Structures are given as C-alpha cells and as structure tokens.
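**Student:** No letters, just coordinates:
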C-alpha cells in the first residue's frame, strides 16, 4: 500500500495523517530523509536515543571491540567511495 502526497512549487509537502500517526510525529518534530539506493526513507527525529538501545544486539559478534566495528565501517565506506570513483577497494584481489 502506498500513501501519496503532492509536492508544491516550493518543494513542500504535507506528511499524510496516516504517516504522522504511524511515526508518532507532531507539530515541531523533525524528520530526516535517508537516501538508500533509488529510494528515500523518512526517519523521525523525535525519539530519545534510548529508544534504539539494544536494537543491533542480534548483529553483534562475541569478542569484537568497538574499535573493530569502527574499522570495519571505515573500510566499508572507503570501499564504497572507491567503487564510486571506479577504483578497486581495499578488499579487491
């Protein structure tokens, strides 16, 4: 099911009531647009950081340090940027 909204000449749109209710959005709340491939996700910015506590627990690897995760993310970002530039990434053979 899709919910549509019209874009004005100024690039503005009204977030439909169904979406506002689903995301718990109200007047003055902020949203973030996250670009993912050829689509966009609308992410509410009105929730406290504690609401995501434990969200990624199932993806953790026993014995892996924060530094290991930071290095893995940095490597992935570098590889993605290298691919965009048409160069082989760090893991290329």
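**Tutor:** Yes, it's here. Here the structure is a predicted model, which is why all the values come from computation and not from measurement. Numbering: from 1, shown residues only.
**Student:** all contacts plus neighbour counts: C-alpha atoms, from now on.
**Tutor:** Noted.
**Student:** Would you mind listing the buried residues in the host helix or strand of residue 82?
**Tutor:** In this assignment (DSSP states H and E), residue 82 forms part of helix 66-84. By 16 or more other C-alpha atoms under 10 Å, the buried positions in helix 66-84 come out as 79-80.
**Student:** centroid residue for the chain?
**Tutor:** By C-alpha atoms, centre = their mean, the chain has its centre lying nearest to residue 34, at 4.9 Å.
**Student:** Below is structure B, check it against A:
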C-alpha cells in the first residue's frame, strides 16, 4: 500500500508506483471520485480531444444514414 504526507497547504506527492500505474506525467490532471465509506478513487483525467478516433473501425465500411434509419425502425418494431 502506498502512502504520502499531506502538507500544511493540503498538497501531496503521488507515489511513483501510483504515477506509473496511471501513466501520469508532469502537467497531467487527475480526478478524485469520492466513494461511500470515505474511500477515494484517483483517475487520470483525459481531455476530450484525446478521445478522437476512439470508436474508429478501420476494417468496417461506414454506416449510411439509410442503414441507421432501417436499424432504428427495426428496433422500434421489435419493441411494439
């Protein structure tokens, strides 16, 4: 288990193992998620620009608007 000390200004240094686990570099931002029971989860914050292309499927053909409309229509009929 990793530990760090809190300064009088409320600052701390993330231990090296934590920085490596989150792939953090100088200037990166982190998020803190407060869980029930007083636990806190630390996550690397990613700018929206870093998500560009995350859903890209190079081997697949682009889906046409007509194909999307057909799929929506078929799904709506299945639930009726």
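**Tutor:** Yep, it's here. No experiment lies behind these values; they were computed from the predicted model shown.
**Student:** residue contacts, the residue nearest to the centre of structure 1?
**Tutor:** Residues near residue 34 of structure 1 by C-alpha atoms under 8 Å, 6 or more residues apart in numbering: 40-43.
**Student:** before we move on, back to that, okay, the helix holding residue 82 of structure 1 sits on what stretch of structure 2?
**Tutor:** Aligning helix 66-84 of structure 1 against structure 2 (TM-score structural alignment) gives no matching residues.
**Student:** How is residue 43 of structure 2 assigned, secondary-structure-wise?
**Tutor:** Using DSSP: H, G, I helix; E, B strand; the rest coil, the structure places residue 43 of structure 2 in strand.
**Student:** Touching, it and residue 24? I think so.
**Tutor:** No. Under the criterion of C-alpha atoms under 8 Å, residue 43 of structure 2 makes no contact with residue 24, lying 9.8 Å away.
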